[in-house]
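> Only the shape, not the letters, is given here:
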């Protein structure tokens, strides 16, 4: 994130409320060829940008949980909040980011046969801190796994979340809609 890009983001954010969050930003130590130090520097700048603009932050974390936590402790979660996009950590990591005020984005992994850790987090986290997301075009929920994901499939994730929590689909849909409206200041 160079200064020109940061200025363009500030300009976009100032244009009539079209920008509802900063991100997706964060750290990816799994496949990224960008050195960790550069990723960390950019992440810190985007945290500061979100804080300065009073916008929530959408955080990507892959194989980088400890550094995400450390940077969030040092920089602080923006007052407007943060979403751990497509959350893939366990309940211990979930508890730490929830305690910092973050929301968790729940995606298709909760429908996968090997998605027990994701299901455990979906049962563990308070419903008022969950969002449902697709991560399209990736992570299509069962029975569409292996296909290109699309927004229409989000209902499968919502159905599975409702089942895991023993709640009616309508209650999960309403709660996650309210959460999205709150974090993205849509109402």
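Nice, I can see it. None of these values were measured; they are calculated from a predicted model.
> can we go C-alpha only for contacts and neighbour counts from here?
Fine.
> which residues touch the spatially most central residue of the chain?
The centre of the chain sits closest to residue 85, judged by CA atoms, centre = their mean, with a distance of 1.9 Å. Going by CA atoms under 8 Å, 6 or more residues apart in numbering, residue 85 touches 24, 58, 59, 60, 61, 104, 105, 106.
> Check it against this one:
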């Protein structure tokens, strides 16, 4: 059996309340043996240790998603960083994030940048990987990263071959999800085709980001195998090669705490 990890899945969201246990059991039967839940808001982090204890193979990250920054304000820098550090002491917490920048929200860029800098600073101090969200602010995100020695993944990568190279030149990994199943995503498909497999992680972002042909349906971690299959086709290699290398990539990034 091949083994897969969904490196970015919001399994804690209410969309899964009705069938979370049965779904995760079925995932395990299909070889999906691990899943990482991103942090989006301080109140949400408090629930994730319990969820990770309840379900074997489920891990989490602690971070403040740009969409939820406004709801979390005001924030004290030292308290925020201390809380992140305390969570990272939990064996089930394997990263900082989901954090980053988003051009499609009303929150001013300066406020987003301040919070992103905080994540980078604590991640660098702890040598913790970052799960990063970036929408239409890639130049700004790359400018911030010049100031830190951090490792991590660009979640839901959707961009050009050149943008992919800029990230991988920094040693960052790219999260590959359902976008590569869409024929219209030619630019991203080309970028992923030309990016070495050693820089890629599999993800679904479930319950969001449905695969092609599944518009309006709840996305599921079960679809990680379809993403992997599409990636294998894009690279003209076997599904086994994709599964094994992406597992190695994930282990290297998230499961080597110092």
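That came in fine, so what should we check first? All values reported here derive from a predicted model rather than from experimental measurement.
> TM-score, when you put one on top of the other?
Remark: TM-score between the superposed chains equals 0.92 [TM-score structural alignment, normalised by the length of structure 1]; 182 aligned residues with a CA RMSD of 1.4 Å.
> sorry, back to before: skipping its backbone neighbours, what lies nearest the residue nearest to the centre of structure 1 in space?
Nearest residue to residue 85 of structure 1, sequence neighbours excluded (CA to CA, 6 or more residues apart in numbering): residue 105, at 4.9 Å.
> Quick one: map the one you found onto structure 2.
Using TM-score structural alignment, the partner of residue 105 of structure 1 in structure 2 is residue 175.
> Verify the stated contact: that match with residue 197.
No: checked against CA atoms under 8 Å, the pair residue 175 of structure 2 and residue 197 is beyond contact range at 11.2 Å.
> and the two? which has more neighbours close in?
More crowded of residue 175 of structure 2 and residue 197, by other CA atoms under 10 Å: residue 175, with 24 against 19.
> Give me the next element, helix or strand, following the helix or strand containing the more buried one.
Assessed by DSSP states H and E, residue 175 of structure 2 sits inside strand 173-176. Using DSSP H and E, the helix or strand that follows strand 173-176 of structure 2 towards the C-terminus is helix 186-194.
> so how much does the next helix or strand along the chain from that following helix differ from structure 1 once superposed?
Using DSSP H and E, the next helix or strand after helix 186-194 of structure 2 towards the C-terminus is strand 200-202. When structure 1 is superposed, strand 200-202 of structure 2 averages 0.4 Å from its matched positions, counting by mean CA distance after the TM-score superposition for structure 1.
> The helix or strand following strand 200-202 of structure 2 versus helix 186-194: what angle between them?
Later in the chain than strand 200-202 of structure 2, the nearest helix or strand by DSSP H and E is helix 224-235. Helix 224-235 of structure 2 runs at 80 degrees relative to helix 186-194, counting by axes from the mean of the first three to the mean of the last three CA atoms, to 10 degrees.
> In structure 1, what stretch matches helix 224-235 of structure 2?
Residue span in structure 1 matched to helix 224-235 of structure 2, by TM-score structural alignment: 154-165.
> swap in stretch 189-206 of structure 2?
Matched against structure 1 by TM-score structural alignment, stretch 189-206 of structure 2 falls on residues 119-136.
> and that stretch, how far apart are its ends?
For stretch 119-136 of structure 1, the first and last residues are 19 Å from each other (CA to CA, to the nearest Å).
> Would you tell me what helix or strand residue 61 of structure 2 is located in?
strand 58-62.
> Identify all contacting residues around that strand.
With CA under 8 Å, 6+ apart as the test, strand 58-62 of structure 2 has contacts from 34-42, 45, 48-49, 51-52, 84, 87-88, 92-98, 131.
> in the helix or strand just after that strand, what's buried?
Downstream of strand 58-62 of structure 2, the first helix or strand assigned by DSSP H and E is helix 69-72. For helix 69-72 of structure 2, the neighbour count (16 or more other CA atoms under 10 Å) marks residue 69 as buried.
> same thing with stretch 151-165 of structure 1?
Buried, per 16+ other CA under 10 Å, within stretch 151-165 of structure 1: 153, 154, 155, 156, 157, 158, 159, 160, 161, 162.
> Was I right to think the fourth one contacts residue 141?
This points to residue 156 of structure 1. Yes: contact criterion CA under 8 Å: residue 156 of structure 1 and residue 141 qualify, at 6.5 Å.
> Find residues that contact each of those two.
Joint contacts of residue 156 of structure 1 and residue 141 (CA under 8 Å, 6+ apart) are 108, 111.
> ok so, going back, summarise which helices and strands the strand holding residue 175 of structure 2 is packed against.
strand 152-154, helix 161-168, strand 200-202 (3 or more CA pairs under 8 Å, 6 or more residues apart in numbering; DSSP states H and E).
> who touches the top helix by length along structure 1?
Once structure 1 is assigned using DSSP state H, the helix that runs over the most residues is helix 36-53. For helix 36-53 of structure 1, the surrounding residues in contact (CA under 8 Å, 6+ apart) are 1, 6, 10, 13, 21-23, 25-29, 56-57, 71, 75-80.
> Write the PyMOL selection for whichever of those are buried.
Selecting only the buried entries of the contacts of helix 36-53 of structure 1 in PyMOL, with 16+ other CA under 10 Å as the criterion:
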select buried, resi 10+13+21+22+23+25+26+27+28+56+57+71+76+77+78+80
